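In: Attaching a predicted model along with its sequence, questions to come.
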Amino acid sequence: MKILQSKYTNSFFVLLTVTGLLSSCYKPKKHFLQASGNYVLALRTQGTNSTTDYLLSMDTINTASKNISATGNGIEQLAWCYFGSTGSTVFSFSYGTNNVGIGYGVREGGGLYEKGRFSFERMDCFGKGDDNTLVAIGAPWGGGSYDCQIQLIDATTMSIKKKKLTPLYMRDGSDKLNKWPTSIVVNDNKMYVSFYPLDGGSWNTDLTDTAYVTIYSYPAMDSLTTIKDTRTGPIGYYGNQVNMIKSENGDIYTLSPSSLAAGYTQVTRKSGILRIKNGQQSFDPSYFFDVETASGGAKVLSATYAGNGLLVARLQIPGSDDISKLWAAFDVTIPICKIAIIDLNNKTVTDVTDIPVHGGQYGAQGLVEDGKVYLSVTSTIAGEARIYAIDPLTATATKAAKIEGLEVPAIYKIVN
């Protein structure tokens, strides 16, 4: 097996090879009995030569003495995975010898069972359409075509029920840049897709002075318009992060990292947050939150919406953004991240000092329950990987379940 060499960092090597090299050696997968409980977690562990992904169920995650472990519990996935959820279904999307999507449900009393599976070509970005539909977008990996494939996945039949081939956006006839989707929000019969332009061969990002969102009708998926704003850079970044947030009133907030660690090869705008008011097809000219200035130089990477205008956000710490950190936001071993509470209404950033500085990761979807946000944190400084329960009102956190592995890329609670 030929191993590709990166001209940037080891993190970029992981980016380019993880969906193939870490997962291509197929072997029969073990299916353990599932523990009771309605919490469903994705667990990534590190072996001698590769990582292994599991889905497992638990009855609680908010106890510090509880261990998240695949020992005797968990369904080993076919390869390295992305994860998504809608309604009462959790999906894993395995990238290996064959790309396979598998849907899981939770039995009464707890425990996972397989609902069905389907094949796919590429799926790189996910969002909830409705309780029975997951939206997935496949990006043009490695250049080539400038079209993306929008796919609607039926959680009832475990099949792709509709596809739409689209370039997301073309500036003009000479535009030779791919558009990589970063986040999906469905609201008011419209689908909002953020993206960033890049050269699909080199991964260089030569256009970083504008935020872009293309708006489609939903579920028809007809392209309506592409909106742009030059107050900050492109929204989101690679890796199925959460980069667009829908609030209770339907307003959508967008996160622009403007970060080399997030894979941008240049930075020309401050990291910031824009708003699209409910039902509108334009950025709100009256709202811009310069997160980088308000935080003393930190950059917002991803976030979980906790309600009442509060985000529990993963930020890149000030002074950690140089070319040597290119793609570092995906590496759990490089401690450049912190957790903070972002108040969208008052435009403030408050650090959660109970959580150590830690590494980044793919996905990292949080769970909101009973006023707390549960997030995966892997810290070489603290010497452990753990779930933290974060109180957004007080900007405090307590240790929850310990992770026996690298990270937990996704946390869900399924209620049948």
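Out: Now that the structure is in, tell me what you want to look at.
In: For the rest of this, base every contact and every neighbour count on C-alpha atoms.
Out: Will do.
In: Once you drop chain neighbours, what's closest to the residue nearest the centre of the chain?
Out: What sits nearest the mean C-alpha location of the chain, by C-alpha atoms, centre = their mean, is Gln241, with 2.0 Å. Distances taken as C-alpha to C-alpha, 6 or more residues apart in numbering put Gly363 closest to Gln241, at 4.7 Å, once the chain neighbours are dropped.
In: On the three-state scheme, the one you found is what?
Out: For Gly363, the assignment made with DSSP: H, G, I helix; E, B strand; the rest coil gives coil.
In: Show me the contact partners of the helix or strand where Val90 lies.
Out: Assigned by DSSP states H and E, Val90 falls within strand 89-95. If you take C-alpha atoms under 8 Å, 6 or more residues apart in numbering as the criterion, strand 89-95 is touched by 19-20, 23, 40, 77-85, 99-105, 123, 155, 412, 414.
In: run the last query once more with 6 Å
Out: If you take C-alpha atoms under 6 Å, 6 or more residues apart in numbering as the criterion, strand 89-95 is touched by 19, 78-85, 100-105.
In: Let's see which of the residues you listed end up in strands.
Out: Using DSSP state E, the subset of these located in strands is 80-85, 100-105.
In: Report the buried residues of the strand holding Val90.
Out: Buried positions in strand 89-95, judged by neighbour count with 16 or more other C-alpha atoms under 10 Å: 89-95.
In: Stretch 287-304: which residues count as buried?
Out: Quick answer for stretch 287-304 (16+ other C-alpha under 10 Å): 288-292, 295, 297-304.
In: and the two most separated of these?
Out: Distance extremes for the buried residues of stretch 287-304: the farthest pair is Gly297 and Thr304 at 20.6 Å, using C-alpha to C-alpha.
In: next up, a second structure to put side by side with the first:
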Amino acid sequence: MSCSSDDNNSTQKEEEEETPTAVSKYIITATPTASEGVADYILTADELNQGIISTEGNGVEQDGTYRYYVTNNNKFFSLLYGQGNPGAVTTYELNEEGTLDKLSDFQSETVQAFAAVDNDILLIKISRNTESPYAYWYRLDTETSQFVAEGQINTQELANKENGELAFFSWITQVGDKIYLPYFTVKACCNDTFGTDYPDEANIAVYSYPEMELETVIHDDRTSSIGRYFVNGLTVDEKGDAYAFSSGVATTNGELSTTKPSSITRINQGETTFDESYLFNVEEAIGGKYVTTHMYLGSGKFLVHLGLSEEKGAYTTGKEFAIIDVYSETVTEVSGTPAVEDIVLVTARNNYVSEDGATAYVGITTETGSYVYNIDVATATATQGLEVQGGVITAISELEYVE
């Protein structure tokens, strides 16, 4: 018996010794406030609910302004928006000491949509030129940080409008093994380049992946377009159902022209049509407010930014927050955030949710500083957490190093 016990203890010790150690860090990007036209810094932190970090003398300075971020395959990708010119893509990963290693730094076309898809990042450069009505897609392998495929989409043919409007993709969402590209149509001419004569419709182009071959277009006229320029409007829950968020902000000749309120619709798992039985009118439920941005928390709950309906704008980010339950079709406004009039800027994208979905973390900057606010999902209550001194928070993420 004693021999058997020793063998068990020995095996247990070997298993304990073989258990890999992990190091994780929160990744905070911030734009320094000391001067204009400066690049973001990438900072690391051990926790988000308290403490202070600073851009002064810390972090990794980015090359160039207008940076955007995506995390996939435990790597952090920093993309430079080159405003029409090629921009740098820089890749980082966490090392065993908890600091960032630069893996690669290469040039890419400036893109207007990008998202993690499987172990890739799919990027799309979208034209607003009727003489060259093409969107170009690029597939970036995150293992090698190399582009492995590319192609083009004729957006005028996709839109299929009598007046020749172009399809403009708002964002990219992986739904099962397909790619869903919600789009709005734009004139791309006549001093109304982002205006449309079709403000009361929602469209999603469905593509195979990785081939990126068009399979079908999903259409709905119960809402306006899904998502907005550079803003995701489509997210998949654990059941495989896709929820589509419309802000209701389509314009024609510079004026709000849609008659549809900010609403949420649904595409059930395995379907390529909208569920006609589901339409959640958010403006009616919340009373004169509309959704500008959303982030999935899990179990059918979303953290959303809200703006006043009377102040709708195609590029506005709401400064109020709420938790929307798409299953029960309820909206609970978040308390504890700064007063709207005191907020200078909120992080519109690249906020973070804990693995268990219990806490959402958002960047909020006021005249007194930039902080990560911790929002308890169960109580819809926010508390001030980590302070970022000398900078304005632009993204919150997490990386892990596993030995």
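Out: Ah, there it is. What you see is a predicted model, and the numbers here were worked out from it, not measured in a lab.
In: what's the TM-score for these two chains?
Out: Here the TM-score for the pair of chains, by TM-score structural alignment, normalised by the length of the second structure, is 0.84; 365 aligned residues with a C-alpha RMSD of 2.4 Å.
In: Output the buried residues of strand 89-95 of the first structure as TSV; include the columns distance to Lys161 of the first structure.
Out: Formatted as TSV, those follow (distance: C-alpha to C-alpha, whole Å):
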residue	distance to Lys161 of the first structure
Thr89	16
Val90	17
Phe91	16
Ser92	18
Phe93	17
Ser94	19
Tyr95	21
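In: In the second structure, what range does the lengthiest helix in the first structure match?
Out: As assigned by DSSP state H, the longest helix anywhere in the first structure is helix 10-17. Counting by TM-score structural alignment, helix 10-17 of the first structure pairs with no residue of the second structure.
In: need the next SSE after that helix, C-terminal direction.
Out: strand 39-46.
In: Report the mean distance between that next one and its aligned residues in the second structure.
Out: Following superposition, strand 39-46 of the first structure is found to deviate from the second structure by 2.0 Å on average (mean C-alpha distance after the TM-score superposition for the first structure).
In: mind listing what's buried in that strand?
Out: For strand 39-46 of the first structure, by 16+ other C-alpha under 10 Å, it's 39-45.
In: what about the strands in the stretch 251-400 of the second structure?
Out: 251-252, 255-256, 263-267, 279-281, 289-298, 301-308, 320-325, 330-333, 343-346, 352-353, 359-366, 369-376, 381-389, 391-402 (DSSP state E, counting those that start in this stretch).
In: With distance to Ile53 of the second structure as extra columns, can I get the ones you listed in CSV?
Out: Shown next, in CSV, are the strands of the stretch 251-400 of the second structure (distance: least, C-alpha to C-alpha, whole Å):
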stretch, distance to Ile53 of the second structure
strand 251-252, 41
strand 255-256, 42
strand 263-267, 38
strand 279-281, 41
strand 289-298, 25
strand 301-308, 25
strand 320-325, 25
strand 330-333, 29
strand 343-346, 18
strand 352-353, 18
strand 359-366, 14
strand 369-376, 10
strand 381-389, 5
strand 391-402, 10
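In: Which one, of the ones you listed, ends up nearest to Asn8 of the second structure?
Out: Nearest of those (C-alpha to C-alpha): strand 391-402, 26.8 Å.
In: circling back: any chance of JSON lines for the ones in strands among the contacts of strand 89-95 of the first structure, columns distance to Gln151 of the first structure and neighbour count?
Out: Below are these laid out as JSON lines (distance: C-alpha to C-alpha, whole Å; neighbours: other C-alpha atoms under 10 Å):
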{"residue": "Trp80", "distance to Gln151 of the first structure": "20", "neighbour count": "24"}
{"residue": "Cys81", "distance to Gln151 of the first structure": "18", "neighbour count": "26"}
{"residue": "Tyr82", "distance to Gln151 of the first structure": "15", "neighbour count": "24"}
{"residue": "Phe83", "distance to Gln151 of the first structure": "15", "neighbour count": "24"}
{"residue": "Gly84", "distance to Gln151 of the first structure": "14", "neighbour count": "24"}
{"residue": "Ser85", "distance to Gln151 of the first structure": "15", "neighbour count": "25"}
{"residue": "Val100", "distance to Gln151 of the first structure": "14", "neighbour count": "20"}
{"residue": "Gly101", "distance to Gln151 of the first structure": "12", "neighbour count": "23"}
{"residue": "Ile102", "distance to Gln151 of the first structure": "15", "neighbour count": "21"}
{"residue": "Gly103", "distance to Gln151 of the first structure": "15", "neighbour count": "25"}
{"residue": "Tyr104", "distance to Gln151 of the first structure": "19", "neighbour count": "22"}
{"residue": "Gly105", "distance to Gln151 of the first structure": "21", "neighbour count": "22"}
